[in-house]
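In: Predicted model and sequence below, questions to follow.
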Amino acid sequence: MEKVGVHKRDIMLDRVENAQTAQQDAQEQFKSALEQLSELINYDGGDLASQYELVNDQYEASKASAAEVESRIAAIEGVADALFDEWNEEIQQYSSQTLKRQSQQKLRETQGNYQSLIKAMHRAKDKMTPVLSALKDNSLYLKHNLNAQAIGALQGEYKTIKRDVESLVAEMSKAIAQSQQFIDLLQPE
């Protein structure tokens, strides 16, 4: 895990920054999918098959963004475990009780901040699944019913999806802010 000259703290910092970027990208992707669905709901003629393709493309892109966020969270968890294990082992090497206590306190603070961060990230990630399911359902419904009636039927679903996407975006904003706080704590002084 640790490369020559690169400490776990620096790896952790990079992974949190990468996850933050993935969350921001996913946030934008889900907004884009909602916008595409909104355009479909306001459809007033033309090629329904191409509209379906656009909606489906947005669903697929949203699904990929969600998978990327999940992967980034797992990468953070892996390096965090290694970082905290190493830190605990190194604390035992102190001969000065004062420095040992200070390091233990800093470890507890960092672990607490990490737990807050990872919980926020998981809360945001967990909100993606129902939104993805709704996007997929609507995409499939449209595919199987390529007609104006299908669009009318999607209008009721749109309000629910819009509310879910707005909730997801708000949760992701909290996780992104939490990531920034954690990054600020890990930055070398």
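Out: Ah, there it is.

In: Only C-alpha atoms from now on, for both contacts and neighbour counts.
Out: OK.

In: Who are the packing partners of the strand or helix carrying residue 60?
Out: Using DSSP states H and E, residue 60 falls within helix 48-91. On a contact count with 3 or more C-alpha pairs under 8 Å, 6 or more residues apart in numbering; DSSP states H and E, helix 48-91 meets helix 8-41, helix 97-144.

In: between it and helix 97-144, how big is the angle?
Out: Angular relation of helix 48-91 and helix 97-144 on a 0 to 180 degree scale: 170 degrees, by axes from the mean of the first three to the mean of the last three C-alpha atoms, to 10 degrees.

In: sorry, back to before: using CSV, please lay out the helices and strands packed on helix 48-91 together with mean neighbour count and distance to residue 48.
Out: Formatted as CSV, the helices and strands packed on helix 48-91 follow (neighbours: other C-alpha atoms under 10 Å; distance: least, C-alpha to C-alpha, whole Å):
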stretch, mean neighbour count, distance to residue 48
helix 8-41, 20, 9
helix 97-144, 17, 9
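
In: this is the other structure I want to compare:
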Amino acid sequence: MTMTSSRRIVLAMLVLTTLLAGCQSLYFSAMEKVGVHKRDILIDRVEDARESQQDTKEQFQSALDAFMAVTNYDGGDLEATYRDLNDVLERSEERADELSERIDAVEDVAEALFDEWQEELDQYHNLSLRRSSEKQLKTTRQRCDQLIRQMRRAEAKIEPVLVPLRDQVLYLKHNLNARAVNALSQELVQVRSDVASLLHELEVAVDEADRFIRTLEQQS
């Protein structure tokens, strides 16, 4: 790849990033004109992320149950079993993608809210009110950062679960026999442990979301 081509790619990425940021800014401005402020949007998006965490938790528990059920295979249509597990895997991947998108959405509006809040501190004439608002900003930002860290921690637990499930579905696709089922049984020992860890982190993230929502509602 030539230097010119590299520069074009970098430039295109910068333009795309700018356009996306501009779209977000226009969206927030339009919403404020109808009385919906960034704080309200943040609450909505955290609620959406919390819902997605719950859905992800349920989906991965269901996925584990479906894969575990195959270990009791005692004859039958393995082709149908493969299709069922592939469907379960695809639904799990969809939940994972949705969760990542919703966490990104929380980060986007949180950054916009806190940047605006920080800039508006300079508009105060009353120093006591300014200090109070600044303190509240610091506390809210810290709690939001804690929430996002926990959501990302839970998100990071998803791929270690999906990787072996993808492998097993692929292996089963080309080996519709008892050997493939036996390989799945051996792999699920670690998968079960990874799913338990994922579900725990999702539960913690849901609790963090509940606490953060209460914090924002109390400030309204």
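Out: Okay, I see it. All figures in this text were calculated on a predicted structure; none of them were measured in a lab.

In: Just give me the match in structure 2 for residue 53 of structure 1.
Out: Taking TM-score structural alignment, residue 53 of structure 1 has residue 83 as its aligned residue in structure 2.

In: Dump the helices and strands packed on helix 48-91 of structure 1 to JSON lines, plus distance to residue 165 of structure 1.
Out: Converted to JSON lines, the helices and strands packed on helix 48-91 of structure 1 look like this (distance: least, C-alpha to C-alpha, whole Å):
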{"stretch": "helix 8-41", "distance to residue 165 of structure 1": "7"}
{"stretch": "helix 97-144", "distance to residue 165 of structure 1": "6"}
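
In: Of all the ones you listed, which one is nearest residue 60 of structure 1?
Out: The closest of the helices and strands packed on helix 48-91 of structure 1 to residue 60 of structure 1 is helix 97-144. By C-alpha to C-alpha, the value is 8.6 Å.

In: Which residue numbers in structure 2 does that closest one align to?
Out: Using TM-score structural alignment, helix 97-144 of structure 1 corresponds to residues 127-174 of structure 2.

In: Would you quantify the distance from the match of residue 53 of structure 1 to residue 182 of structure 2?
Out: Distance of residue 83 of structure 2 to residue 182 of structure 2, computed by C-alpha to C-alpha, to the nearest Å: 18 Å.

In: Counting neighbours, what do you get for the residue lying closest to residue 111 of structure 1 once chain neighbours are set aside?
Out: Leaving aside its chain neighbours, residue 111 of structure 1 sits nearest to residue 84 (7.7 Å; criterion: C-alpha to C-alpha, 6 or more residues apart in numbering). Residue 84 of structure 1 is flanked by 17 other residues according to other C-alpha atoms under 10 Å.

In: The alignment partner in structure 2 of residue 84 of structure 1 and residue 55 of structure 2, how far apart?
Out: Counting by TM-score structural alignment, residue 84 of structure 1 lines up with residue 114 in structure 2. According to C-alpha to C-alpha, residue 114 of structure 2 and residue 55 of structure 2 sit 29 Å apart.

In: same thing with residue 123 of structure 2?
Out: Going from residue 123 of structure 2 to residue 55 of structure 2 by C-alpha to C-alpha gives 43 Å.

In: again, but for residue 157 of structure 2
Out: Residue 157 of structure 2 is 15 Å from residue 55 of structure 2, where distance means C-alpha to C-alpha.

In: Likewise for residue 101 of structure 2?
Out: From residue 101 of structure 2 to residue 55 of structure 2 the distance is 14 Å (C-alpha to C-alpha).

In: go on, residue 100 of structure 2?
Out: To residue 55 of structure 2, residue 100 of structure 2 is 13 Å away according to C-alpha to C-alpha.

In: how near is the counterpart of residue 8 of structure 1 in structure 2 to residue 105 of structure 2?
Out: Mapped onto structure 2 by TM-score structural alignment, residue 8 of structure 1 lines up with residue 38. In this view, residue 38 of structure 2 and residue 105 of structure 2 are 12 Å apart by C-alpha to C-alpha.
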